[in-house]
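[1] next one to model:
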Amino acid sequence: MDTHYDLIVIGSGPGGASLAQALAPTGRRILILERGGYLPREEANWSAKAVFVDGRYQADETWIARDGREFHPQLHYYVGGNSKVYGAALFRLRERDFEAVRHKDGVSPAWPLSYADFAPWYDAAEALFHVHGRRGEDPLDPGATPYPFVPVRHEPKVQELSDRLSGIGLHPFHLPLGIRLDQKEDGFATPTSTCMRCSFFDGFPCLLNGKADAQVMCVDPMLAAHDNVTLLTGAYAERLDTDDSGRRITGVQVTRDGRQEHYTAGTVVVACGALSSALLLLRSANDAHPNGLANGSGLVGRNYMRHEMSIVMAVMKEANDTVFQKTLALSDYYFGTDEWGDADGPWPLGLIQMCATSHAEQIKGEAPLGALMQHLPDMPFEELARHSMDFWLQAEDLPRLDNRVYYQGDQVHLDLTPTSPEALDRLKAKLKHILSEIGWPAMLVDRSLYLGKDIPLAGTAHQAGTCRFGIDPAQSVLDLDCRAHEVDNLYVTDASFFPSIGAVNPTLTIIANALRVANVLKARL
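    Now for the predicted structure:
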């Protein structure tokens, strides 16, 4: 077996798969190493108990928190990475997110590149992942070209919510969704659609492959069309080896089926997710890189970000019969409100978006009976789910040096201190206020508070920032092309490169950047 390739890509999530599919037409020999296998398509894909209560598809790992507690990180090692269970909300960062933004608790640093540098790659990313939306609705959306697909239509209750929010002067908009839904402007889907608009969306694998994830949109079509691309599953990249100078990767040490294997390539791209990519670099320490590969700055694993997030059920008097609920968002409070500020102006709050419908088993498994039932003693979980409208709230998480992932011996540690808790609390208050103002008073049940003491740390859905890019090698790990400052043939294309995270979901920016870096690598390969 020939073990030398032109390019090795480690990780098949959005950052790795998007880059590989862009380079596949070059004819160069490409090897994709994926730690997991294909996520099984099975009935349990749509079981709230299996997915959320039993954690059927989560990695079987135990990490250590700053206070010494053990927790299980919600990572998913499959072809397609965490995108197999993501909510497919594909936003562009706001143009102002690329600049320094002052928050009540600190400053979100400016990026070394501007929105204009990413704009054409955002266009390409939206086309690649079948993003549905409508330009002009979101006042902060910087996109200038139409979305490639019309927005996913609101169901009646969500449309009523949108109308009522507009009626009080707000600007609700159709959530930009990556979804395989060939929907006409009148709202009806054609027979070629794979999405059936079910209630099993956020956090669930899609049994029908209707979600636009990295496996479905990149890996499978690429393998079918290009015999120069090889995917190895069950292939855990243990470490990267370098030459004596430390300037070039000479090989990738892999464990597969209990055997040690060694692969080489002219160029290596790491895209394991911000946490796992940093860990790979740290365990690749050698004489030339004693503190971890490409870690002369000491920043590998540091500045970890993942948003301040809450899943909120608004439990209302009237039943909500919406099936596919994740179609609406609100950015009016993204950069703040006048009543929360001072002489420097309002402080940013964040984004409100709807999320998939809560299921009774999901609520029952997540929420201690006593805590919920003291408020709703006569409402069984089925009724609680039926009367709820569900929202995902997120505020920007600021980078901190001491928020980091690292090893002590062979044990992974993750230290995390919240950076914008007040912003998230005020965003929840805003949601409660506007629901009351539109005549839909609701009791807000913060599901994320009932999930158990480990969830705030274990939730790794929006991981970013552990190998930030920049101009100064002393202040960054990667250069502007996402190549390691200290290693000539090493690139990182997941969200590790983010200097800040904004308050929108990061996946579209990961994809856009991967396509941008792929364009750089075309000349190199």
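[2] okay, CA-based contacts and neighbour counts for the rest of this
    Noted.
[3] in the chain, which strand has the most residues?
    If you go by DSSP state E, the chain has its longest strand at strand 259-270.
[4] list the buried residues of that strand.
    263-270 (16 or more other Cα atoms under 10 Å).
[5] which parts of the chain are helices?
    Listed from the start of the chain, the chain has helices (DSSP state H) covering 14-23, 48, 115-128, 156-167, 214, 220-225, 274-282, 360-366, 369-373, 381-386, 421-437, 447-450, 455-458, 507-524.
[6] residue contacts, the most centrally placed residue in the chain?
    Centroid check for the chain by Cα atoms, centre = their mean gives His462 as the closest residue, at 3.9 Å. The contact partners of His462, by Cα atoms under 8 Å, 6 or more residues apart in numbering, come to 305-307, 505-506.
[7] could these go into CSV alongside neighbour count?
    Converted to CSV, the contacts of His462 look like this (neighbours: other Cα atoms under 10 Å):
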residue, neighbour count
Met305, 31
Arg306, 28
His307, 29
Asn505, 22
Pro506, 24
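[8] determine which two of these are furthest apart.
    Taking Cα to Cα as the measure, the contacts of His462 span a maximum distance of 12.0 Å, between Met305 and Asn505.
[9] am I right that His485 is in contact with Ala294?
    Yes. Counting by Cα atoms under 8 Å, His485 does reach Ala294; the two are 6.9 Å apart.
[10] alongside the first, I'd like the structure of this one:
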Amino acid sequence: MNAHYDVIVVGSGAGGGTLVRRLAPSGKRILLLERGDWLPREPQNWLAQDVFVDNRYVSADTWYDDRGKPFQPQVHYFVGGATKLYGAALYRLREQDFAELRHHDGLSPAWPIGYDELEPYYTQAEQLYEVHGARGEDPTEPPASADYPFAPVSHEPRIQQLADDLAAEGLHPFHAPCGVRLDERRRAFSACVRCPDCDGFPCLVHAKSDAELMSVRPALEHETVTLLTGAQALRLETDASGRVVTGVVVAGQEGVETFTADIVVVSCGAANTAKLLLASANDRHPAGLGNGSDQLGRNYMFHASTAVLALSREENPTVFQKTLGVNDFYFGTDDFPYPMGNIQMVGKSQAPMFRGEKPVETLLAPKWSLEDVARHAVDFWLSTEDLPRPDNRVTVRDDGAIRLTYTANNGEAKQQLYRRLKSMLGRLGMHDGHLLPRHAYLKNDIPVAGCAHQAGTARFGTDPDSSVLDRDCRAHELDNLYVVDTSFFPSIGAVNPALTAMANALRVGDHLLARLGAAVGEPARAA
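    Prediction:
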């Protein structure tokens, strides 16, 4: 295991896993480091009690807020990273998201690349991750060079009725882009009809288009690719000049080892990538590796999101609920001319998710049991853009733990989006005025604990004084260090960031292939 590699990639999620898939056919020696293990396929994958109440798959990290209060972040360390438990909602950022946008609370900065540069890679990522969707339904949809590779996942009856009711309101509901391996003809997920939902659950039958299934496993079919699990990167070492990363120090099953490569790519998630680079400070990089701009760890973003449920007058027997989205309020309205964000469905409520809580559902409808609430629940996820703020940041405590300092912003836009949904409930077949918080979804009073959409701690840009990475996601101050998770985002938009991370990993992958003198081409579609 101490051989020298052409490329070391730290982290196997949406960014790192996709990048390795891109590089694998080149014949270059690649080492993929993953601090977690393979997520076990077991009956508990589909049990809400185990997943949402007992936190069976939440990793045992402790982070601290700016007051020193400990909390457990909702992070998942497995082969495939956070995609093992994501909802597989694979949206493109809107074209305008790449430009400077004025929000109620300030400006969202422009990206150093335009949508047009990333568009071919969005198309390739949709093919690689077998995305189901329909062009032309969403009025904010950016231009695309190809159709989705698969037809949209059809709405189940209650969600179809919701779509019809939204359309009657003058809105434009659309089929949400889903990364699932679905045979629509049999309405079966990999021939299984017992799947509880993708959102928040591991997939027992490998029917979810996650990074393990669609990228890591195919990459490992190439004999030049090596995966090392249970391998946590502790720090990166450089040569005396500070310009070249010479080693990745790893705590693994065999103790602490150092691995070397010509190119090192970090993809640990926005908080842990910042932690690794900050912990790698040395004489040439006293504030952290590549942190001459003092931007490393800053501008932490994670979406201003709200998970809520409405109580349908009729029962909602939907199994797979995440098939619908609404973006009519994404860029604002005449009476609120600022971006508000995205409305989509979240995984269907199940009674065990409410256990151990003081559910306001039973206070508003006291004659109903938790099972009744779940049967009538229609669940929504509202996302508003979180604006980058330098003081929202990741730092590292003396004991090596992450300290996350965060103050919420853009709250008025978030409330405006919430009020618009709430005002329509009576006309959507719901109980008027009752939008109830999904306490069980985030499971923590500290808002930053629900950090699935974290981004921004190593932003890319053209100015080394205001960014950490260049437009190719290479650290300005180092010749061979790259970052391909969502740390590179200068802004986060208001849709799920996974597809953008995947598309950018393919883009950076082509840059690295050219640098390595290997052939550049489209990745093969996953089997």
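[11] tm score of chain vs chain?
    The TM-score (TM-score structural alignment, normalised by the length of the first structure) is 0.95; 513 aligned residues with a Cα RMSD of 1.5 Å.
[12] re earlier: nearest to His4 of the first structure, of the contacts of His462 of the first structure?
    Closest approach to His4 of the first structure among those (Cα to Cα): Pro506, at 33.0 Å.
[13] with adjacent residues omitted, what lies nearest to that closest one?
    Taking Cα to Cα, 6 or more residues apart in numbering, and ignoring the residues beside it in sequence, Pro506 of the first structure has His462 as its nearest neighbour in space, at 6.5 Å.
[14] equivalent range in the second structure for the longest strand of the first structure?
    Under TM-score structural alignment, strand 259-270 of the first structure corresponds to residues 255-266 of the second structure.
[15] list of residues touching the matching stretch?
    The contact list for stretch 255-266 of the second structure (Cα under 8 Å, 6+ apart) reads 1-11, 16, 245-251, 273, 480-485.
[16] now stretch 420-436 of the first structure
    Outside stretch 420-436 of the first structure, the residues that touch it by Cα under 8 Å, 6+ apart are 104-105, 165, 308-310, 333, 348-350, 352, 393-398, 441-444.
[17] quick one: it aligns where in the second structure?
    Aligned using TM-score structural alignment, stretch 420-436 of the first structure spans residues 410-426 in the second structure.
[18] buried stuff in that stretch?
    Buried, per 16+ other Cα under 10 Å, within stretch 410-426 of the second structure: 410, 413-414, 416-418, 421-422, 424-425.
[19] just give me the neighbour total for Leu220 of the second structure.
    For Leu220 of the second structure, the neighbour count with other Cα atoms under 10 Å is 17.
[20] same deal with Gln344 of the second structure?
    23.
[21] and His4 of the first structure, by the same measure?
    Other residues near His4 of the first structure come to 16 when the count uses other Cα under 10 Å.
[22] excluding its backbone neighbours, what's nearest it?
    Here the residue nearest His4 of the first structure, using Cα to Cα, 6+ apart, is Thr264, at 4.8 Å.
[23] ok, that neighbour to Ser476 of the first structure distance?
    Distance, Thr264 of the first structure to Ser476 of the first structure, using Cα to Cα, to the nearest Å: 26 Å.
[24] so how far is Gln215 of the first structure from the residue lying closest to Tyr78 of the first structure once chain neighbours are set aside?
    What sits nearest to Tyr78 of the first structure in space, not counting adjacent residues and going by Cα to Cα, 6+ apart, is Gly36, at 4.5 Å. Between Gly36 of the first structure and Gln215 of the first structure the distance is 12 Å, computed by Cα to Cα.
[25] hmm, back to that, which neighbours do His485 and Ala294 of the first structure have in common?
    Taking Cα under 8 Å, 6+ apart as the contact rule, His485 of the first structure and Ala294 both touch Val477.
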